[in-house]
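[1] mind looking at a prediction? Sequence and model below.
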Amino acid sequence: MLNDFKRFIARGNVLDLAIGFIMGAAFTTVVRTFTDGIIMPFVGLLTGGVDFKSKFWDLSGSTPANATPEQIQAAVESGAPLVMYGQFINDIITFLIVALAMFFLARYAVSIFRGLEAETPPPAEEVLLTEIRDLLKAKQVSS
């Protein structure tokens, strides 16, 4: 049973999946930093200085709307029912950036693999039939 497990793990697909998962986790961290540190400040600038991470709804009414990040964190730790819609907006933007990057990566990979695929010559039977067809067409035209 242990040998079967070793063979299963050593197969290329499982290793590729594991490597892809680890790379995806690392890529997500980079994209999160890119979103939080570069994209969201510009979005905040375009929306009049809004910091989306500090946007929330307090369902209990105990946290002021203009709370500092420390007050928000304290409210979360105390169990206050907060709807953190600003963080949700950040996460959607992060998701869209990751999805766009994966889309372009997949398109690039497909274009590379298309270039690597050698055109297989048609079977000899098909070549022969094509020659016969061409000869018959030429004979009809000359008649």
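    Received, thanks.

[2] every contact and neighbour count from this point should use C-alpha atoms.
    Will do.

[3] elements contacting the helix ranked longest in the chain?
    Counting residues, the longest helix in the chain under DSSP state H turns out to be helix 85-116. Judged by 3 or more Cα pairs under 8 Å, 6 or more residues apart in numbering; DSSP states H and E, helix 85-116 is in contact with helix 12-34.

[4] circling back to that earlier point, next SSE downstream of the longest helix of the chain?
    Per DSSP states H and E, the first helix or strand lying C-terminal to helix 85-116 is helix 124-142.

[5] what residues of the longest helix of the chain count as buried?
    86, 87, 90, 91, 93, 94, 95, 97, 98 (16 or more other Cα atoms under 10 Å).

[6] what about versus this one:
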Amino acid sequence: MLKEFKKFAVRGNMLDLAVGVIIGGAFNSLVKSLVDNIIMPILSLVVGKIDFSNWFIALDGKHYGTIAQAQKAGAATVNFGVFISGLINFVIMAFVVFLIVKGMNALYKTKEEPKAPTTKKCPYCKSEIAIEATRCPHCTSELKEN
């Protein structure tokens, strides 16, 4: 059983997955930092210094200044501002991943050479015929060599 587990754990796909998860976690923290420290302050400047992190509804009907105050008082809260921040993080992360994949595809794109034609048109009946044909199978015309 130990040998089977070792064989499973060191497979190429398993290691690739582990590397992908680690890089994904690092990428997530990088994008979160980009959103929290650069994009959200600029967005708040444009829309009037809005702090999304403190947008919430206290379900006990009372008004609290911050989520921390509401939670300290033991009130249940719906933190839709935190959700908006997460949504913005997701959109930015998806867009950055799109740009990276698009760039990688452009980098590794190989130009395919056009294939040699395998058919030609009969000059008499305009049917598609094999390029090596000396007589048209449709109209039986004898074809001249070009």
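    Looks like it arrived, so ask away. Note that this is a predicted model, so its numbers are computed, not measured.

[7] what residues are up against the aligned residue in structure 2 for residue 81 of structure 1?
    Residue 81 of structure 1 maps onto residue 76 in structure 2 when the alignment is built from TM-score structural alignment. Neighbouring residues of residue 76 of structure 2 by Cα atoms under 8 Å, 6 or more residues apart in numbering: 58, 59, 60, 70.

[8] quick one: residue 76 of structure 2 and residue 29 of structure 2, what's the gap?
    Residue 76 of structure 2 sits 28 Å away from residue 29 of structure 2, going by Cα to Cα, to the nearest Å.

[9] ok, residue 71 of structure 2 next?
    Counting by Cα to Cα - residue 71 of structure 2 and residue 29 of structure 2 are separated by 26 Å.

[10] where's residue 37 of structure 2 relative to residue 28 of structure 2, distance?
    14 Å.

[11] between these two, which is the more surrounded one?
    residue 28 (15 against 11; other Cα atoms under 10 Å).

[12] report the central residue of structure 2.
    residue 98 (4.5 Å; Cα atoms, centre = their mean).

[13] alignment lookup: that one to structure 1.
    Using TM-score structural alignment, residue 98 of structure 2 sits opposite residue 103 in structure 1.

[14] give me the contact list for stretch 41-61 of structure 2.
    64, 66-67, 70, 75-82, 84-85.

[15] buried set for it?
    Those would be 52, 53, 54, 55, 56, 57, 58, for stretch 41-61 of structure 2 by 16+ other Cα under 10 Å.

[16] tabulate those residues (TSV), appending secondary structure and distance to residue 104 of structure 2.
    Shown next, in TSV, are the buried residues of stretch 41-61 of structure 2 (DSSP: H, G, I helix; E, B strand; the rest coil; distance: Cα to Cα, whole Å):
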residue	secondary structure	distance to residue 104 of structure 2
52	helix	34
53	helix	35
54	helix	39
55	coil	39
56	coil	41
57	strand	44
58	strand	46
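
[17] ok, these vs residue 3 of structure 2, which is closest?
    residue 53 (49.6 Å; Cα to Cα).

[18] I'd like the distance between the closest one and residue 79 of structure 2.
    From residue 53 of structure 2 to residue 79 of structure 2 the distance is 8 Å (Cα to Cα).

[19] likewise residue 21 of structure 2?
    In terms of Cα to Cα, residue 21 of structure 2 sits 28 Å off from residue 79 of structure 2.

[20] and those two? Which one has more around it.
    residue 79 (16 against 12).

[21] check contacts around that one.
    53, 54, 55, 56, 57, 67.

[22] what's the farthest-apart pair in those residues?
    53 and 57 (11.9 Å).

[23] wait, a helix at residue 37 of structure 2?
    Yes - applying DSSP: H, G, I helix; E, B strand; the rest coil, one finds residue 37 of structure 2 inside a helix.
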